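> What would the 3D arrangement of this be:
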Amino acid sequence: MKTISAADANRHFSKLMRDVAEGDAVIVTSHGRPVAKIVPLTEEDRERDEQVAAGRRLLERLEAQPVLGPLTWTRDELYDDEPYPESF
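Reported below is the predicted structural model:
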């Protein structure tokens, strides 16, 4: 595992990200003390992020739909072949 100072991480951020993307984990230090660990995303992380994004897209679609008031049916209508009233 590599160790880099916060100042060097700031100066060489692009290289640091390339190293992490290639699978290296990096400890970032400040005044000689470890303060952060940068690790590559796992496949599970990516899948979870995709699921969260899909859930957010679904919620946005649902929130954009008009709200329909409560629908009422009679007992006869519930057992008809057409379950929805004509006004629906």
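> For the rest of this, base every contact and every neighbour count on C-alpha atoms.
OK.
> So the residue lying farthest from the centre of the chain: helix, strand or coil?
Within the chain, Asp76 marks the point farthest from the mean C-alpha position, 45.7 Å out by C-alpha atoms, centre = their mean. When classified by DSSP: H, G, I helix; E, B strand; the rest coil, Asp76 comes out as helix.
> Second input sequence below; structure requested for side-by-side comparison:
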Amino acid sequence: MRTVGALEARKTPGSLLELIEMGEDIVITRHGKPMARLVALVEEIDRKARARAAGKRLLERAKGQSLGGISIKELIEDGRR
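Now for the predicted structure:
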């Protein structure tokens, strides 16, 4: 992950876009503090799709599973004791 200052980011937006297209993430800082992160949009969409797929897999694995007749409420109350 590359870090650039806000002034540099304003002066060279074209070169930043080229780096992003090559798959590099860029953090923009102001006075040394991170203010923004630039990532390729395709990568962000891919992350969301992978997260949704993982959630679906978890739900599929949970089907048919039981707590042996114990309710969630009973588990919560037991945990408070």
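> care to give me the TM-score?
For this chain pair, the superposition-based TM-score is 0.52 by TM-score structural alignment, normalised by the length of the second structure; 47 aligned residues with a C-alpha RMSD of 2.1 Å.
> Tell me the residue in the second structure aligned with the residue farthest from the centre of the first structure.
Asp76 of the first structure maps onto no residue in the second structure, with residues paired by TM-score structural alignment.
> Ok, Leu58 of the first structure next?
For Leu58 of the first structure, the aligned position in the second structure is a gap, per TM-score structural alignment.
> Just give the number of residues close to Leu58 of the first structure.
Other residues within reach of Leu58 of the first structure by the criterion other C-alpha atoms under 10 Å amount to 12.
> swap in Val26 of the first structure?
Other residues near Val26 of the first structure come to 20 when the count uses other C-alpha under 10 Å.
> Pick out the residue closest to the middle of the second structure.
Closest-to-mean residue, the second structure, C-alpha atoms, centre = their mean: Arg47 / 6.8 Å.
> Next up, identify which helix or strand it is on.
helix 41-62 (DSSP states H and E).
> All set now, cheers.
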